[in-house]
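In: give me a 3D structure for the following:
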Amino acid sequence: MAPIVELSNVHKRFGDHIAVENVSMQVEPGQVYGFLGPNGAGKTTSIRIMLGIIDPDRGTRQILGAQSALSVSHRVGYLPEERGLYKNMSAQNVIAYLGQLKGMDGVSAKRRAGELLERYGLADAAKKRVKQLSKGMAQKVQVLSTMVHDPDLLVLDEPFSGLDPVNQQVLEDLLADMKQAGKTIIFSTHVMQHAERLCDRIGLVAHGRDVFNGTVGEAKRLLAPRILLRTKDDIVALHELEAVRGVTRISEENGVMEWEIVTQGRVSTEELVGRCMEHRIEIAHFSMIEPSLHEVFVHLVGGEKAVDGQNVSKERGDAK
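Out: Next up, the predicted model:
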């Protein structure tokens, strides 16, 4: 089956600034694809190239089997990064109107708009003008307007931006519903937690270039897990293991010490436990902690980066 979306080595320059350099993407039918990267990484430019809003300087694109998104626009729902709704229209009418622009008849569009508002907790806002809605409610209305015409492909640029945690969960539920219905979803974000929970595959860009393409699991395997041990004994013997990069005692209470072990490769549980038994180290607790997608991002981008309001430093040992 042909990919729903395929970008191949697209490049875009604005004056002296290279916004996108040889970015590629392949999204299969029914997938949720996260397009990840820090602000200014080239995500929005790549999406606009994909949708035919701007043309690449070089490279190729196809979407839903067409070279131009304009010819299949009725099958695409697009939420731009810069939001905009008709402020004097009611929530239901603005969703219905945008559905009509995608080819729906008026009666069907208004009925569908009402159903969506009720399903996602906005029934009381149906008759309110957009300018009377909170920022979060207006953003939910905009998201619903992208799916009112039942598109095969949803493309959402930073859909979680500006939403409080409750509404972020509502949007995650909405995307899960769309996936369950067999839709293909592409969304960009710089918040790794959403991608970690939702995505089948991810593409990570930085400074306009591809850094990683693959599954979330494949991304996490780029870093070794951290290991937590609790013992009554010193674990100096574990320092000698070739795969162990660093050992840190992080707490001690009632004679029990908690240790964090950072490895530079995948050390086996059997090897660690065997070494402890060999040196008569009594283990009170043992666990492996898989790296988060946030940690993988910092590792791939390099240096100390602020992502989703957090600073993660090289010095931690789980990123380099």
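In: CA only for contacts and neighbour counts going forward, please
Out: Noted.
In: tell me where the stretch 101-250 of the chain has helices.
Out: For the stretch 101-250 of the chain, the helices defined by DSSP state H, counting those that start in this stretch occupy 106-119, 135-147, 165-180, 192-198, 216-220.
In: the second one - contacts with which helices or strands?
Out: Counting contacts by 3 or more CA pairs under 8 Å, 6 or more residues apart in numbering; DSSP states H and E, helix 135-147 is packed against strand 76-79, helix 91-101, helix 106-119, helix 165-180.
In: count the neighbours of residue 83 for me.
Out: Residues lying near residue 83 (other CA atoms under 10 Å) number 12.
In: the closest residue in space to residue 123 that isn't next to it in sequence: how many residues sit nearby?
Out: Using CA to CA, 6 or more residues apart in numbering and skipping the chain neighbours, the partner closest in space to residue 123 is residue 117 (5.1 Å). As a burial measure, residue 117 scores 20 neighbours (other CA under 10 Å).
In: for residue 117, what are its contacts?
Out: Neighbouring residues of residue 117 by CA atoms under 8 Å, 6 or more residues apart in numbering: 92, 123, 125, 126, 141, 144.
In: of those, just the buried ones, PyMOL syntax please.
Out: In PyMOL, a selection of the buried entries from the contacts of residue 117 looks like this (16 or more other CA atoms under 10 Å):
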select buried, resi 92+123+125+126+141+144
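In: leaving out sequence neighbours, find the closest residue to residue 230.
Out: Excluding the flanking residues, the one nearest residue 230 by CA to CA, 6+ apart is residue 258, at 4.3 Å.
In: picking up where we left off before, need the helices and strands packed on helix 135-147 in TSV with distance to residue 264, can you?
Out: As requested, the helices and strands packed on helix 135-147 are exported to TSV (distance: least, CA to CA, whole Å):
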stretch	distance to residue 264
strand 76-79	41
helix 91-101	52
helix 106-119	48
helix 165-180	35
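In: so which of those is nearest residue 228?
Out: Nearest to residue 228, of all these, is helix 165-180, at 30.0 Å by CA to CA.
In: the closest one: which residues count as buried?
Out: Residues 167, 168, 170, 171, 172, 174, 175, 176, 178, 179 are the ones in helix 165-180 that count as buried (16+ other CA under 10 Å).
In: cool, stretch 101-109 as well?
Out: For stretch 101-109, burial by neighbour count (16+ other CA under 10 Å) applies to 102, 104, 109.
In: out of these, who's nearest residue 279?
Out: Proximity of these to residue 279 (CA to CA) peaks at residue 102, which lies at 70.3 Å.
In: pretty sure the closest one contacts residue 151?
Out: No - assessed by CA atoms under 8 Å, residue 102 is found out of contact with residue 151, at 9.4 Å.
In: joint contacts of those two?
Out: What both residue 102 and residue 151 touch, as defined by CA under 8 Å, 6+ apart, is the set residue 74.
In: distance check, the residue lying farthest from the centre of the chain against residue 237.
Out: Most distant from the centre of the chain: residue 280, at 44.7 Å, with distances by CA atoms, centre = their mean. Using CA to CA, to the nearest Å, residue 280 is found at 10 Å from residue 237.
In: equivalent analysis for residue 211, please.
Out: Distance from residue 211 to residue 237, by CA to CA: 37 Å.
In: also this sequence, please, to line up against the first:
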Amino acid sequence: MTEERLDIDRLSKSYGDVVALREMTFDVRAGELFGFVGSNGAGKTTTMRIILGVLSHDAGEVRWGGTRLTQEIRRTIGYMPEERGLYPRMKVGEQLTYLARLHGMSPGAARASVAAWTERLGVAGRVDDEVQKLSLGNQQRVQLAAALVHDPRILVLDEPFSGLDPVAVDVMSTVLREKAAEGIPVIFSSHQLDLVERLCDRVGIVRSGQMVAVGPVDELRSTGPTRLAIEAPAATAGWTDALTGVRVIAQDGAQTVLELAEGVDDQTVLRAALATGPVHAFGERKPSLTDLFRDVVSQEVHP
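Out: Sure thing, here's the model as predicted:
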């Protein structure tokens, strides 16, 4: 039996001389939360629009369960665009029912689904209001309801947490975990990297239209040079200057974060720290997803 997996295989897209995607390749597995991160203009939204069939591509392929995406398969995708994609003067309940019907649901099933999702997302009391009369946060909740109302088999969400308050972020996070637990592959982009790190099973980092790092967060954090966090209250500025292959990453009061070149013995660093006086803390510090992101996007791209 073929696994229900979304494969993005060597997608390329150009606008004249501007290259938007360079053989973009990754997959999103059944029951997985996949974080898609990168700077503005890196190619995240272009990739999502190609998955949806909104944009054409110059080369490559998108497959679901080993089969190239057809219009029928795309009807089963729940999509949440970064920009609001709702009719501003249409009432919330009418709009969600209309969208559910467009995806093939019966009138009764559509109404029941709208009632369930608006209740779940905290906007049940606004179903008779026009979308334009809602706060930006509530519009975002309705936008998510629009992506979920037709019981999708795949979720593609572009910046779903944008503009949400902490309570709404928790609700959204819980919903996405539940959909993944049902076996649905969920891909979402976000600039809130701490949230991505906490929520996702795997993360892909995009730079200039290319996937440059992909894997579980813990695995990605284990790559790259060794970093040490040292707390030495008596150390003065420049205490590491005599150490070869050691670079200061951050200095905050008594704490110093160092990056060690390959082959540097951390015990040499410890001896240098002890030479300044007492050392209250000394240990390896794995980079956060934010650290990884900064390192990756600052590197040069070679076409």
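In: can you calculate the TM-score here?
Out: Put the two chains on top of each other and the TM-score (TM-score structural alignment, normalised by the length of the second structure) is 0.84; 298 aligned residues with a CA RMSD of 3.1 Å.
In: what's around the nearest residue to residue 162 of the first structure once chain neighbours are set aside, how many residues?
Out: Nearest non-adjacent residue to residue 162 of the first structure, counting by CA to CA, 6+ apart: residue 136, 6.8 Å away. Neighbour count for residue 136 of the first structure, taken as other CA under 10 Å: 17.
In: I'd guessed residue 149 of the second structure sits against residue 112; true?
Out: No - the criterion here is CA under 8 Å, and residue 149 of the second structure misses it with residue 112 at 9.4 Å.
In: name the SS class of the residue farthest from the centre of the first structure, please.
Out: The three-state assignment at residue 280 of the first structure reads coil, by DSSP: H, G, I helix; E, B strand; the rest coil.
In: distance of it from residue 196 of the first structure?
Out: Applying CA to CA, the value for residue 280 of the first structure to residue 196 of the first structure is 39 Å.
In: before we move on, what about residue 154 of the first structure?
Out: Noted for residue 154 of the first structure: a distance of 18 Å to residue 196 of the first structure, by CA to CA.
In: which of the two has more neighbours?
Out: For the pair residue 154 of the first structure and residue 196, the greater number of neighbours falls to residue 154 (23 against 18), based on other CA under 10 Å.
In: is it true that the more buried one touches residue 146?
Out: Yes - using CA under 8 Å, residue 154 of the first structure is in contact with residue 146, at 7.4 Å.
In: give the residues shared as contacts by the two.
Out: Shared contacts of residue 154 of the first structure and residue 146 (CA under 8 Å, 6+ apart): 77, 78.
In: and the residue nearest the centre of the second structure?
Out: With distances taken as CA atoms, centre = their mean, residue 35 lies nearest the centre of the second structure, 2.8 Å away.
In: OK, contacts around that one?
Out: Applying CA under 8 Å, 6+ apart, the residues near residue 35 of the second structure are 187, 188, 189, 190, 196, 200, 201, 202, 203, 204.
In: how much space between the fifth one and residue 68 of the second structure?
Out: When CA to CA is the yardstick, residue 196 of the second structure and residue 68 of the second structure sit 28 Å from each other.
In: higher neighbour count, these two?
Out: Using other CA under 10 Å, the more surrounded residue of residue 196 of the second structure and residue 68 is residue 196, with 23 against 12.
In: tell me the secondary structure for the residue nearest to the more buried one when sequence neighbours are not counted?
Out: The spatially closest residue to residue 196 of the second structure, leaving aside those adjacent along the chain, is residue 35, at 6.0 Å (CA to CA, 6+ apart). Of the three states, residue 35 of the second structure takes strand under three-state DSSP.
In: which element is the aligned residue in the first structure for residue 292 of the second structure on?
Out: For residue 292 of the second structure, the aligned residue in the first structure is residue 296 (criterion: TM-score structural alignment). According to DSSP states H and E, residue 296 of the first structure maps onto helix 293-301.
In: list the buried ones in whatever helix or strand comes next after that helix?
Out: Using DSSP H and E, the next helix or strand after helix 293-301 of the first structure towards the C-terminus is strand 305-307. By neighbour count with 16+ other CA under 10 Å, strand 305-307 of the first structure contains the buried residues 305, 307.
In: which other residues reach strand 305-307 of the first structure?
Out: 38, 190, 191, 294, 298, 311, 312, 313.
In: turn the helices of the stretch 101-250 of the first structure into JSON lines, columns for distance to residue 241 of the first structure.
Out: Converted to JSON lines, these look like this (distance: least, CA to CA, whole Å):
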{"stretch": "helix 106-119", "distance to residue 241 of the first structure": "56"}
{"stretch": "helix 135-147", "distance to residue 241 of the first structure": "52"}
{"stretch": "helix 165-180", "distance to residue 241 of the first structure": "43"}
{"stretch": "helix 192-198", "distance to residue 241 of the first structure": "32"}
{"stretch": "helix 216-220", "distance to residue 241 of the first structure": "23"}
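In: the counterpart of residue 68 of the first structure in the second structure: neighbour count?
Out: Counting by TM-score structural alignment, residue 68 of the first structure lines up with residue 69 in the second structure. Residue 69 of the second structure is flanked by 18 other residues according to other CA under 10 Å.
In: surely residue 157 of the first structure is in contact with residue 79?
Out: Yes - between residue 157 of the first structure and residue 79 there is a contact at 5.9 Å, judged by CA under 8 Å.
In: give the residues shared as contacts by the two.
Out: Counting by CA under 8 Å, 6+ apart, residue 157 of the first structure and residue 79 have no common neighbour.
In: hang on, the earlier thing: looking at the helices of the stretch 101-250 of the first structure, which is closest to residue 12 of the first structure?
Out: Among these, the nearest to residue 12 of the first structure by CA to CA is helix 192-198 (25.5 Å).
In: so that closest one matches what in the second structure?
Out: Residues 193-199 of the second structure are matched to helix 192-198 of the first structure when aligned by TM-score structural alignment.
In: in the matching stretch, what counts as buried?
Out: Result for stretch 193-199 of the second structure [16+ other CA under 10 Å]: buried residues 193, 196, 197, 199.
In: tell me the contacts of the third one?
Out: Listed by CA under 8 Å, 6+ apart, the contact set of residue 197 of the second structure reads 217, 289.
In: for residue 294 of the second structure, see how far away it is.
Out: 14 Å.
In: roughly how far apart are residue 78 of the first structure and residue 69 of the first structure?
Out: 11 Å.
In: what do you get for residue 222 of the first structure?
Out: Noted for residue 222 of the first structure: a distance of 35 Å to residue 69 of the first structure, by CA to CA.
In: could the buried residues of stretch 101-109 of the first structure be laid out in CSV, adding distance to residue 16 of the first structure?
Out: Shown next, in CSV, are these (distance: CA to CA, whole Å):
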residue, distance to residue 16 of the first structure
102, 37
104, 43
109, 45
